[in-house]
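this is a predicted model, with the sequence first.
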Amino acid sequence: MPTDATDTEARHTAKMTRIKAARDRMMEGKTGEKGLVIVHTGAGKGKSSSGFGMIVRAIAHGMPCAVVQFIKGAWDTGERRLLTTHFADLCQFHAMGEGFTWETQDRARDIAAAVAGWEKAKEIIRDPAVRMVLLDEINIALRYEYLDLAEVLAFLREEKPPMTHVVLTGRNAKPELIEFADLVTEMTLVKHPFRAGIKAQAGVEF
């Protein structure tokens, strides 16, 4: 009679064998490649962090990439320091925003900054040599209607090169953008130290 440990191991091996066979069959049909439109949204922390993580991953693969910041352009962030200091040869960095709208308190100025950011983004995206473009906090500019959503979607649909990935971050992504995107992740807020009186800290928030 096999011991309980031997029986458990045998059942585990059989289960993993079935799972692997099913995964292999599934992966046989996943051979296509395309440049993705990726959206990171939601109330939880991690939207920009995830976008920058993808930029670093692209750099590690030797893929030319770019960042266009729409809102937090005035911030001195760790990501900005890292990319401009160590990876400027592979990653363009354009800080186009001047801060959140409650800081500028000037809608016309905010719109002008967002439009300038979008013009720069279009210029970069049109270049097929740039493989990934992060549009950081563009969802906020779209939410406040600093940019025309229909124009943004039309550009991504009609002018984005086939193998270019575009990542759009920020809360409250428009439903039309979510529907259009290939990959959408919503960050859920469970707990945040800000609510306990803890300010944004270097290395965690920026």
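Nice, thanks for sending it over. Since the structure is predicted, the reported quantities are computational estimates derived from the model, not experimental observations.

please count neighbours and contacts with C-alpha atoms only from this point.
Will do.

buried ones in the longest helix along the chain?
Determined from DSSP state H, the single longest helix within the chain is helix 4-28. For helix 4-28, the buried set under the neighbour-count rule, 16 or more other C-alpha atoms under 10 Å, is empty.

the helix or strand that that helix is followed by - contacts with which helices or strands?
Downstream of helix 4-28, the first helix or strand assigned by DSSP states H and E is strand 37-41. With contacts taken as 3 or more C-alpha pairs under 8 Å, 6 or more residues apart in numbering; DSSP states H and E, strand 37-41 sits against helix 47-60, strand 165-169, strand 183-186.

from the chain's centroid, how far away is the shortest one?
Remark: strand 183-186 is offset 9 Å from the chain centroid, using C-alpha atoms, centre = their mean, to the nearest Å.

which residues touch that strand?
With contacts defined as C-alpha atoms under 8 Å, 6 or more residues apart in numbering, strand 183-186 is touched by 36, 37, 38, 39, 40, 41, 42, 43, 44, 178.

part of a helix, is the last one?
So the one you mean is residue 178. Yes: per DSSP: H, G, I helix; E, B strand; the rest coil, residue 178 lies within a helix segment.

okay, pairing it with this:
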Amino acid sequence: MSDETKVGESAPALSEDERHAKKMAKKKAARDRMMATKEGEKGLIIVHTGAGKGKSSSGFGMILRCVAHGMPCAVVQFIKGAWDTGERRLLTTHFGELCQFHAMGEGFTWETQDKARDIAAARAGWEKAKELIRDPSIRMVLLDEINIALRYDYLDEAEVLAFLRDEKPAMTHVVLTGRNAREALIEAADLVTEMTLVKHPFRSGVKGQAGVEF
């Protein structure tokens, strides 16, 4: 006991900076203990769904991470493949050697107004997706808006789930985006994020704009 601290006296109060440092040290120790238990790696099934904006944007963010790490990857677009999007321009123009881009969709159902044509486009997209996923050199495959194709029964849900379970290489990540993801897909996935709609400019009469929507 120091000469300054007598019996029955409390230690000097810590400063705000000292309290913060002590609190963060405890958090770091707890975090380090938790991270020490996480050693495994695996190819993930990732689902981005919900009514809010950002599902495809998040998927393309992951694709760009793969590109930055030099990891071969691929994109299959199921619905809005006919659009001239910024992500499509960027990936095909600058990163075609790392990222294959297949725009298989022909627009939303109210645009084509042809169910048989929509189903045929979805099936073609799925066949291409299976080919890409089976390739063990491709580390991530983004299936953009496939949840919509599943929702409208353009693809067989059981077939898609069985393929992901039985044929996806162990270290391949597959990202599936789109509203209204089926419950069975959510159950089978390793990572699920639901985008919640809080506010959207479309409701105020603002149309989709380059750099924000596409």
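Received the coordinates, thanks. This one's a predicted model, so the numbers in the text were calculated from it and none came from an experiment.

got a TM-score for the two of them?
Once superposed, chain against chain, the TM-score is 0.97 (TM-score structural alignment, normalised by the length of structure 1); 205 aligned residues with a C-alpha RMSD of 1.3 Å.

secondary structure element for the counterpart of residue 76 of structure 2 in structure 1, which one?
By TM-score structural alignment, residue 76 of structure 2 lines up with residue 68 in structure 1. Per DSSP H and E, residue 68 of structure 1 falls inside strand 65-69.

tell me the spacing between the residue nearest in space to the middle of structure 2 and residue 35 of structure 2.
Nearest to the geometric centre of structure 2 sits residue 59, at 3.9 Å (C-alpha atoms, centre = their mean). For residue 59 of structure 2, the distance to residue 35 of structure 2 (C-alpha to C-alpha, to the nearest Å) stands at 25 Å.

now residue 127 of structure 2
According to C-alpha to C-alpha, residue 127 of structure 2 stands 39 Å off from residue 35 of structure 2.

neighbours around the counterpart of residue 87 of structure 2 in structure 1, how many?
Matched across to structure 1, residue 87 of structure 2 falls on residue 79, judged by TM-score structural alignment. Neighbourhood size, residue 79 of structure 1 [other C-alpha atoms under 10 Å]: 18.

in three-state terms, label residue 201 of structure 1 for me.
coil.

aligned counterpart of it in structure 2, please.
Using TM-score structural alignment as the criterion, residue 201 of structure 1 maps onto residue 209 of structure 2.

so that match versus residue 95 of structure 2, what's the distance?
24 Å.

more crowded one of the two?
Between residue 209 of structure 2 and residue 95, residue 95 has the larger neighbour count (other C-alpha under 10 Å), namely 17 against 8.

ok, that one - contacts?
residue 67.

state the distance from it to residue 58 of structure 2.
For residue 95 of structure 2, the distance to residue 58 of structure 2 equals 18 Å [C-alpha to C-alpha].

and if you look at residue 212 of structure 2?
Distance, residue 212 of structure 2 to residue 58 of structure 2, by C-alpha to C-alpha: 13 Å.

can you check residue 115 of structure 2 too?
Residue 115 of structure 2 sits 29 Å away from residue 58 of structure 2, going by C-alpha to C-alpha.
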